[in-house]
Every structure is written in C-alpha cells, then in structure tokens.
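Student: Sequence first, then the predicted structure, then my questions.
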Amino acid sequence: MLLNTDMARLDVMETFHNISFPGHLHTQDSLNYAIHFPFQDTDTVIATYPKSGTTWMQEIVTFVKNGGDPHLSKTVPNWTRAPWLEQYYSPEVLGASQGHRVITTHLPYHLLANALQDSKAKVIYVTRNPKDVAVSYYYFHKMANFLPEPNSFDEFLDQFLEGKVNYGSWFDHVKGWTSQARVNFFYISYEEIWLDLQGCMERISSFLECPLVEKDLTRSVRHCSFSSMRDNTMVNYTLIPNEIMDHSKGHFMRKGKIGDWRNTFTEEQIGRFDNVYNSLMQNCPLTFLYECPPNS
C-alpha cells in the first residue's frame, strides 16, 4: 500500500491528542479509526515506540504464525503482513484480512486503552534502551523525508527528552504500556532478542500458542537474524521510493547493535539524558541494558 502513495503531505504534521504524527502516513480520520478500532480476540498486536525493534518483532511473529515458513516474509512487505493500525491505509488492508490478524501500532497505551479493554487480543510490547532509541530515531529522521530534518543530534536529543518528537514522549509511551499487568500482554526487550533470538522466539511462540518444532525454529531463527532481515527487500524498506525515504542518506536497518549510542553521545549529553531519565522514570521498575555484554 505504501508503494501506491504519491508524494503528498510529506511536509504535513498531524496533531492528535497533543501528539505529533507525520501527515504523510496519518490523517485525523485514520487516527480516530485506530482509537475506536474493534479488536478481535484472535488479533495479535505489536506495540512499540519507534526504533525499538518493531520490524524485528513483525518478522518474528510472521514466522511463528506461519510455522517457520519463509514464504510470506519473502513475498509480502511487512507493512501489509502487519499493518500499522493508525496509518491511512490500515482500513483497506485490515478490511481485506482473513483469519488471525497481526496489527502494529506506535500509539501510546492511553489512546488504545478503551479499544483494548474488553478484547482478548494478544499484545506484544517491545522496549529498547532509550539512548540507542534516540540515536536510531535521529538517523531515521535524516533519511525519512516525511519527518523533520534535524539540525544536529544535540538539538534532536533536547526534543526527544522533552517528548516533542513524532509519536510523543518515549518516557510516557514505555510507562503507559508496561504498567499494564494483563494476562494477554507480553513484554520483551530489543536487547533480549539480540542476545538470545532463539530463546525469545520460543517464548513468543508459547505466548501466541503457536509452538514451533525444532527444525522450524532453527529455520525461523536463521531468517530472523538481523543480517538476513537487512538483506530482505520485504523488510528493509528499500521498496519505498527515494522521494519518501532517501536511501542515499542511510539504511533503515542501520546497525542494530546494543550500545551504539556511545558513538554519538558526548559526556555532557549523557549527563543531561541521565538527569531527565532519573527524574521521569524514578517510580518505574524497568531496567535497561545499555552495553553489550562481553563475548556476546
């Protein structure tokens, strides 16, 4: 669906419930559609803040749901396999979906709370350490022509810490979703997936009640490796025209490593980030892995 869009609204921003969204992908109608969406009990919802492992989880769920068969992953773009609920094309794609649906969202929990309240849909929420999120999001802004061009990382970091970026505050997003203690919610971190992809796939397949036999699990792990996804045109967004996503300015799937933030943050920026984090997350029990363990 994204391939059929023209270059309209690349410079438009939509404000919805005091949160900014890129107008190229979102409209007031599509955002209202999302928050009133009639979830089905058989739905699987992947919820993330941007640049936190969304694409990786879409790929993992694709393989789990399809018994390790790589056909869909190799032939259908991820935005069609697991469409974003709040984007303009969602009603058409979801309306044509048959059977168990996989739905992706970047919306904060409070906007979907009512829609999810009485549903038994299974929700997977993926977190990532916020320093790597900030760096990855910054570089994504540099290549995505539907997002504001950042003048510098220092300026972007200020906006990130203040929650004045598209999709709102990382702090509010993570606290909102992870404060929900519900049996049909599954929480996992990007770092866990990076360090133990097979173990995470086993846990996710158990949560989704789609167990994988050993040979299918092995095949799924191979196809869901970061390097395999980076080379898959159905996953790496190289199908998107340069006018929308300028591939000469970077790769959608850049490095993906744990702790790459150290190559961008200055000592002053680390201190500034830590002060805001400690203030806003003081009552949050979550801990994040900021460095890749030795020999991993």
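Tutor: Cool, the structure landed.
Student: hey, let's count contacts and neighbours off CA atoms from now on
Tutor: Will do.
Student: So for stretch 74-92, what gets flagged as buried?
Tutor: Across stretch 74-92, burial judged by 16 or more other C-alpha atoms under 10 Å covers 77-91.
Student: Start and end of it, how far apart?
Tutor: 22 Å (C-alpha to C-alpha, to the nearest Å).
Student: for stretch 263-272, same thing?
Tutor: End to end - C-alpha to C-alpha - stretch 263-272 spans 16 Å.
Student: Next: stretch 65-82.
Tutor: 12 Å.
Student: before we move on, what about stretch 182-202?
Tutor: Start to finish, the residues bounding stretch 182-202 are 20 Å apart (C-alpha to C-alpha).
Student: In addition, the following structure is provided for comparison:
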Amino acid sequence: MSKHRKKFIALVDKAMADGKKMAPEEQMFSYKGILYPTTVCSLEVFKALESFEARSDDVFLAGYPKSGTNWVGQILTDLVLTSAKHNEDENNLDDDELEEFPYLEVGDPEKYQRMANLPSRRVIFTHLQPDNLPNSVFKNKAKILLLIRNPKDVATSFYYFTNGIAALPSYTTWENFFTAFMNGEMAWGSYFDYVFEWNKHADDSNVMTITYEELKEVTLGVKHISEFFDLHLTDEEIQGVVDRSSFQAMKENSDKTHGALGNVLFRKGSVSDWKNLFNEDHNQKMDSMFEERLSGTKLGRKIKYDIYCKP
C-alpha cells in the first residue's frame, strides 16, 4: 500500500470519529457561500490555500463529489507512478514524509508548506469550483482533468454516501435529501453551480474534460488521460493501469486503500442507478433545473442528459 493511503485512512478515520460527536448543524460551515465539512476543512486551511504555488507539471483532478473522483484519482495516481518508473527518482514518491492527503482543500494549514517539498509530478484532487482554487493553478497552466457525471446519478450516489459517513449530515428520507441537493445545500455546494462555473474553462488548453459515463470504456479513456498529461506509457502499461482500476478490483482492495470508507465509496459504480429513487416529480424538477442552468453549455451537452437522465 502506498504511503499516502496510510495518511488517507488516518484522516478519514479521525473525521468519522469527530463527526459522531457533532450535532448535524455543527458538521458543516460556510465559506464564500459554499458549505464544507467541518471535520476535514477549515477557514484556516482556505486562508493558507491562497498562497499555494501550483507547478506547470502538477497533475490535477477536479470533480464534484460523487462524480467518480476516487476511482479516477486511482487511475491518475497509478499512471503517474507507472510513468515514474522510467525515472531514476521514482523512489522519492514512496517517502513517507513526503506524502499528503490528495485532496487539495483537505488537511491542516501547514499542508501547503509541506507540499512544496513534494517531488514532481504531484497528483492533486479537488472538489473546488475554479474561482476557489489558488490563482497559481491557472497562472502556471497546470493541467487539469475535469471529471463530470450526470446529475441524477450524482444525487443518488451522494444520498447513500452522506447517509453512510458520520462526517456529513444524514437524511431521514430521500425526499429531504433531494430538496437539499436541488438547493445546493451540500458539502462543496451546488452541482449545477459547479458545472456552470467549470464550463467557463471548458475551452482552456490546460483543461481536459471527461465524463464518468464515457470512462466506462476504460482502456480508451485511460489512454487519452495518459496522453493529455504527457506520461508516455506503453500499451502494456496502460492495460496494467486499466486492470488495477476496474471497479471490482478497487472494491475488493478498498479496505486497504480507503479503510472504513471503502464500502461507502465503492457501492455500485453503475450508470442509471437513479431510476431506483427518482419519481415523476423528481425527474421534472431535475430536468427543469438542468434545462435552465446547463443545457446550452458545452459541458451540459457533454453530459448527454437525454441519454443518461431520461426514463
């Protein structure tokens, strides 16, 4: 197990334990109008994040929660580690002292000083909207893989996730959750705001957008990702990453990679699970919101709403 997984599990275990001691209203705080989990984020961290210096060769993964970032993050990390085997400095990547929790906005205020000591390439995940990322990310043209997923499956996955993790408020009914989701009262804010804001960067040369749905064709998607980040892997190495990042393989290994969170993160990994929860009223409200906010945008079209979100 890579060293950063030890830190991942330790941080998650602490967040789960802290969350159990909190009242629901204490589990989230607001920063710039967006809610974040108190157990893993803080105002001090966001203030310190402003001074974070991104590098042009950083490997960023951006995605709204429950869009598949843990799955695709595993793919990205594996690609970078596999590519690093061609590099004589690869052993630096396994230095326990040089590993950090992969999500940029999660951790302690001193995290960014430590990250300055990480060797390139740094693999960094984030759920943040682009305006809340440090200015250096876009100034230095760090490459960003933007992952998006259809909103109905995101909502469905988020519902089961938030009810399965003590660090987030739980919901007694799907109806209550759906109302909160549509109102953007979620950790990391509104799905619709997230995609709308990232759409402003859809044509940036340093941003590649891929959908959760199209990544089900894993081999082709992994190859495109590798090419975007100039990782220069052989077909055999690509296939190795594909084999290790299958949903079944990750689910079976989740206790080692994600600890107690594994069973919650890797629940189904399917497309169209929303049909088990949405009724006619939910569909109408979601369809109207998507039409109003995203249907005319580049990212909205890429989601292929009519294929993945219509009964």
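Tutor: Received it, and whenever you're ready, just let me know what you need. Here the structure is a predicted model, which means the values were calculated and not measured.
Student: TM-score of the superposition?
Tutor: Once superposed, the chains reach a TM-score of 0.85 (TM-score structural alignment, normalised by the length of structure 1), with 279 aligned residues with a C-alpha RMSD of 2.7 Å.
Student: thinking again about what came up before, inside helices: which ones of the buried residues of stretch 74-92 of structure 1?
Tutor: 78-81, 90-91 (DSSP state H).
Student: What is the nearest of those residues to F171 of structure 1?
Tutor: W79 (25.6 Å; C-alpha to C-alpha).
Student: give the contact list for the closest one.
Tutor: Residues in contact with W79 of structure 1 (C-alpha atoms under 8 Å, 6 or more residues apart in numbering) are 1-2.
Student: try T80 of structure 1
Tutor: 1, 93.
Student: do the one 10 residues further on as well
Tutor: The neighbourhood of S90 of structure 1, defined by C-alpha under 8 Å, 6+ apart, consists of 30, 83-84.
Student: what does T209 of structure 2 give?
Tutor: Contacts for T209 of structure 2 (C-alpha under 8 Å, 6+ apart) come out as 145-148, 202.
Student: Which one (most neighbours) among those residues?
Tutor: When neighbours are counted by other C-alpha atoms under 10 Å, I148 leads the contacts of T209 of structure 2 with 28 neighbours.
Student: hang on, the earlier thing: which one among the ones in helices among the buried residues of stretch 74-92 of structure 1 gets closest to N145 of structure 1?
Tutor: Lowest distance from N145 of structure 1 to those (C-alpha to C-alpha) belongs to W79, with 18.1 Å.
Student: May I ask which helix or strand encompasses the residue nearest to P70 of structure 1 when sequence neighbours are not counted?
Tutor: Spatial nearest neighbour of P70 of structure 1, chain neighbours left out: F63 (6.7 Å); criterion: C-alpha to C-alpha, 6 or more residues apart in numbering. Element membership of F63 of structure 1 [criterion: DSSP states H and E] is helix 54-65.
Student: Residue range in structure 2 corresponding to that helix, please.
Tutor: Under TM-score structural alignment, helix 54-65 of structure 1 corresponds to residues 69-80 of structure 2.
Student: once aligned to structure 1, how far is the matching stretch on average?
Tutor: When structure 1 is overlaid, stretch 69-80 of structure 2 sits 1.2 Å from its aligned residues on average, using mean C-alpha distance after the TM-score superposition for structure 1.
Student: just to revisit the earlier point, and the furthest pair within the ones in helices among the buried residues of stretch 74-92 of structure 1?
Tutor: N78 and P91 (16.1 Å).
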